[in-house]
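Colleague: I would like the atomic coordinates for the input below:
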Amino acid sequence: MGDYIRSIFNSMYQVQKIYRMSKLLHLLCLLVSFGVILGQGHLRIIDGKPAWPKLLPYQVLLEATFKDDNKTYYCGGTIISKRWILTAAHCLVNSSLVLDNVIVSAGIVNATDENEFGRVEMLVKMQDTVVHSEYNNKTIENDIALIHLPEDLKLNDYIQPAKLPKRKHPNAYDFRKAIVSGWGQTNHGPTDILKYLVVRIISNKHCEKLWSLALNGLRKLILNSFLCIDTRRGLPCFGDSGGPLVLDDGSDTIVGIVSHGYDAECNIRVPDIFTRVSSFVDWIEMHTGKLT
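Modeller: Here you go, the predicted model:
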């Protein structure tokens, strides 16, 4: 089965490379087809400062394609070991389509520069992805997924894993500063350069209060497995989904995964909601083993 299967796999990869030439034209297609009920929020990307090589070596770009769909859907992800990528469930799930494969690009800042130094690309088949079995696309609960790479990443200054957090009480990171990053929508349209923003984590109680005020009294339930940020100075938007929220203390500890926000246009500064990674350490280790 070896040579024949490899030839098919390589052909598929070349087709994906052709699709990538028009990637920026499709950025805004991300998640338009993933419905979320009123009052729960819109699946999300980011606005911020341009990153430079080696600054965020744990960040990856994901390009997902679904069967019977000619669009490419873009998300972010986080390297957590040589073989595993952490992302959001909604990046790999479409209620009406079946995931075909995902191109993972690591070690990059410029999403469209095929010759960027440090760039590594791998094509991952659907069967090598793990979506949380209890992901709910209405409440956006358990919005977490894993991607198993076909071979080890070679770690260097451009490619490094983020650290998983310890299992902590839900309020453990309140008021801490963190870095959110991605290739998502900015105030000036889609970007091909990785952007980052320093934000502050807020309490779930305060987050729920601000959401309820924006919803004119309707309650937005902020689960313990959610984590919120203050978005008054900036926020993620379309295309940043699945990307990392990492503590701004030099530890490269990933505490959140970009999940969803209040409005589809990312204009209203209601706190954005992330999947709280510390709530899923057991789930991650169940599928990956204990990462080192």
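Colleague: From now on I want contacts and neighbour counts done on CA atoms only, so please keep to that.
Modeller: OK.
Colleague: check which helix or strand covers Leu227.
Modeller: strand 226-230 (DSSP states H and E).
Colleague: quick one: the next helix or strand after that strand to chain centroid distance?
Modeller: Per DSSP H and E, the first helix or strand lying C-terminal to strand 226-230 is strand 244-247. Distance, stretch centre to chain centre, for strand 244-247: 11 Å (CA atoms, centre = their mean, to the nearest Å).
Colleague: please give me the structure for this one as well, since I'd like to look at both together:
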Amino acid sequence: MAFKDCGLDRQCVPYEQCQEGLVLDGILYPDRSRTQLDEACHYMEKCCNTNDTIDTPEVPINLSLWSCGGRQDLWYYLRPLGYKQQEAKFGEFPWLVAIFGAGGYLCSGALITPLAVITTASCVQNETLPNLRLVAGEWDAAVELEPLPHQERRAVEVLLHANYTTIPIVNNIALLLVEKDSPFQLGPNIQLICLPPPQMVYDFSQCYVSGWQRRDFGGSDVLPKRWTLYALASDQCRAKLRLSYLGRRHALNDSLLCAGGDKGDFICQDVDTSGVPLMCPLPGGEDRFVLAGLLARPTKCDGPQLLAIFTNVQFYRQWIDLKLRERDLDIRPYMV
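Modeller: A predicted model of the protein is given here:
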């Protein structure tokens, strides 16, 4: 591969290919600090002395056997120049999947087994199978300079919930399956998220949403956004929905989940964020996550704080388990 020159006997290379950093137990931890020389390079590259340029290193540890919901050690994280808290770092949510159709990016989803991605029915209902592409391990969709490559698969089957309707929008959930002979290969930037056990309670949990914004595609950098939200207790969710969305006589069932918090550009200013996963820490494991919900409809942001409505994944566990078992697919990977 030919690299761009950035000075006398220096070239722009991905951080992992520059032998400048800290070596511990035989593992190179690249120096990600930036100097004036690095300004001539992309933010995911280092202006490296030609003699210090090395081949792409192997993944330092085998993470393919990690339990669901876990994440890679923080040293792998990348941050763009001018990093803001609303931008996800590389590998921060390794189960995040970008879903593309005939017209380009559609929405986000989450990897729950190496063969199955979960998202909203509203995202994929109008797409035909030959056009549905699933990309896991993606970060900056504008370039291919990440420490580890993304993986792309074609969906071979789309399972929409049989009772999904748009008015009112209920049962907004779908499973996308890939060919059994071509599963996603797990690694530091591609992992599975757990599905919530029946007894789990989210009341006022600090959770995260993350995904890409359709309007960003075509820009110089296309990074997944992130935002902190708080899962609301069911009685509080019911009261807020009656006042804002559904009317005072609406009887909320457990198929929906509410989350609230400060208003942010990611959730409030892009109408094409369907399927964005709501990820909550597993009790007793602050750095292990379960998929609490999938953004089911545009977020209401006209009050002092936002109110986001999610498909409650916990409510659909039986449906998910059944659909995968019918196809002889292993459901153990997403079980806590």
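Colleague: Can you pull the TM-score for these?
Modeller: TM-score for the superposed chains, counting by TM-score structural alignment, normalised by the length of the first structure: 0.70, backed by 233 aligned residues with a CA RMSD of 2.9 Å.
Colleague: what span of the second structure lines up against the strand holding Leu227 of the first structure?
Modeller: Here strand 226-230 of the first structure aligns to the second structure at residues 256-260, judged by TM-score structural alignment.
Colleague: Give me the mean deviation of the matching stretch from the first structure.
Modeller: By mean CA distance after the TM-score superposition for the first structure, the fitted stretch 256-260 of the second structure averages 0.5 Å away from its aligned residues in the first structure.
Colleague: Next, count neighbours for Asn126 of the second structure.
Modeller: For Asn126 of the second structure, the count of nearby residues is 9 (other CA atoms under 10 Å).
Colleague: list the contacts for the equivalent of Arg176 of the first structure over in the second structure?
Modeller: Counting by TM-score structural alignment, Arg176 of the first structure lines up with Ser205 in the second structure. The contact partners of Ser205 of the second structure, by CA atoms under 8 Å, 6 or more residues apart in numbering, come to Tyr230, Ala231, Leu232, Cys280, Pro281.
Colleague: Let me know the closest of the residues you listed to Gly103 of the second structure.
Modeller: Cys280 (31.5 Å; CA to CA).
Colleague: related to what we said a few turns ago, packing partners for the strand holding Leu227 of the first structure?
Modeller: strand 195-202, helix 204-214, strand 272-276 (3 or more CA pairs under 8 Å, 6 or more residues apart in numbering; DSSP states H and E).
Colleague: Tell me who's in contact with Leu62 of the first structure.
Modeller: With CA under 8 Å, 6+ apart, Leu62 of the first structure has these contacts: Tyr73, Tyr74, Cys75, Gly76, Gly77, Val102, Ile103, Val104, Ser105.
Colleague: what does Val156 of the second structure give?
Modeller: Here Val156 of the second structure is in contact with Leu129, Pro130, Leu176, Leu177, Val178, Glu179 (criterion: CA under 8 Å, 6+ apart).
Colleague: Then Asp272 of the second structure?
Modeller: Contacts for Asp272 of the second structure (CA under 8 Å, 6+ apart) come out as Leu106, Cys107, Gln213, Arg214, Pro298.
Colleague: The first one maps to what in the first structure?
Modeller: Pointing back at Leu106 of the second structure there. Using TM-score structural alignment, the equivalent of Leu106 of the second structure in the first structure is Tyr74.
Colleague: Its match and Thr65 touch, don't they?
Modeller: No - using CA atoms under 8 Å, Tyr74 of the first structure is not in contact with Thr65; the gap is 9.1 Å.
Colleague: what about those two, which has more around it?
Modeller: More crowded of Tyr74 of the first structure and Thr65, by other CA under 10 Å: Tyr74, with 29 against 23.
Colleague: ok, the more buried one to Ser251 of the first structure distance?
Modeller: 27 Å (CA to CA, to the nearest Å).
Colleague: And for Leu123 of the first structure?
Modeller: 29 Å.
Colleague: of those two, who's got more company?
Modeller: Between Leu123 of the first structure and Ser251, counted using other CA under 10 Å, the more crowded position is Leu123 (20 against 10).
Colleague: and that one, what does it touch?
Modeller: Neighbours of Leu123 of the first structure in contact, by CA under 8 Å, 6+ apart: Tyr13, Asn101, Val102, Ile103, Val104, Pro150.
Colleague: Neighbours of the residue lying closest to Arg119 of the first structure once chain neighbours are set aside, how many?
Modeller: Distances taken as CA to CA, 6 or more residues apart in numbering place Gly107 nearest to Arg119 of the first structure, at 4.9 Å, with adjacent residues excluded. The number of residues packed near Gly107 of the first structure is 26, by other CA under 10 Å.
Colleague: And Gly107 of the first structure? What does it align with in the second structure?
Modeller: Aligned by TM-score structural alignment, Gly107 of the first structure pairs with Gly137 of the second structure.
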